[in-house]
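**Q** Below is the sequence, then the predicted model.
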Amino acid sequence: MSLSHSPEMHRKLIERVPAVTGRDLPEWFRAIDNGPAFLRCEERANWLAQEHGLTHGFARAIVHEHERKRISRSV
């Protein structure tokens, strides 16, 4: 999933996730892991936004960070 915003903006969004959503990243990662098995990141971001009432910006940032962590674990 490519970022639609700068790496600096992504970092700022990720830092604000707990304060804005009331959940930390590991909780969001579990929600993604336990959610529907979408193939595309954009589908996961849309589901996260719709299912959990997030803005698409935060949903995309969370999904992107989840992918980044998942890839780094597999390497």
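**A** Great, that's in hand. Every value quoted in this text rests on a predicted model; they were computed, and no experiment measured them.
**Q** From here on, just use CA atoms for contacts and neighbour counts.
**A** Noted.
**Q** For the residue nearest to the spatial centre of the chain, which residues are in contact?
**A** Nearest to the mean C-alpha position of the chain, counting by CA atoms, centre = their mean, stands I62 at 1.6 Å. I62 is in contact with 14, 25, 28-29, 45, counting by CA atoms under 8 Å, 6 or more residues apart in numbering.
**Q** Second structure for comparison follows:
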Amino acid sequence: MGLNHSEETHQRLVQKVPECTGREMTEWFRLMNDGPSFLRFDERVRWLLTEYALAHGHATAIVHEYDLVRAHRRMG
């Protein structure tokens, strides 16, 4: 699967995640770290959708942002 929207749309979704989900991105990242170790993007999105009843756009934005942060940490 993967990210199917523009970077601008992604950033807008990321900004709205706390308001729409009641959790900050850092909390979502913690849940992702502690959750099942799915390798595929779509498996992680599906897990958020079913486990936390998120909208697809928010789940996709969380997983994509999580991947970006983790990649940045590895490079830094």
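**A** Ah, there it is. Please read all numbers here as calculations on a predicted model, not as lab measurements.
**Q** picking up where we left off before, out of the contacts of I62 of the first structure, the closest to H5 of the first structure would be?
**A** For those, the closest approach to H5 of the first structure (CA to CA) belongs to I14, at 12.4 Å.
**Q** mind checking the end-to-end distance for stretch 17-33 of the second structure?
**A** 18 Å (CA to CA, to the nearest Å).
**Q** Distance of D33 of the first structure relative to R70 of the first structure?
**A** 11 Å.
**Q** Ok, A31 of the first structure next?
**A** 14 Å.
**Q** re the thing from before, secondary structure and distance to A37 of the first structure added to the contacts of I62 of the first structure, as TSV?
**A** Formatted as TSV, those follow (DSSP: H, G, I helix; E, B strand; the rest coil; distance: CA to CA, whole Å):
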residue	secondary structure	distance to A37 of the first structure
I14	helix	23
L25	helix	19
W28	helix	15
F29	helix	13
A45	helix	12
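**Q** Is it possible to mark the buried ones in those residues?
**A** For the contacts of I62 of the first structure, a burial check counting by 16 or more other CA atoms under 10 Å picks out 14, 25, 28-29, 45.
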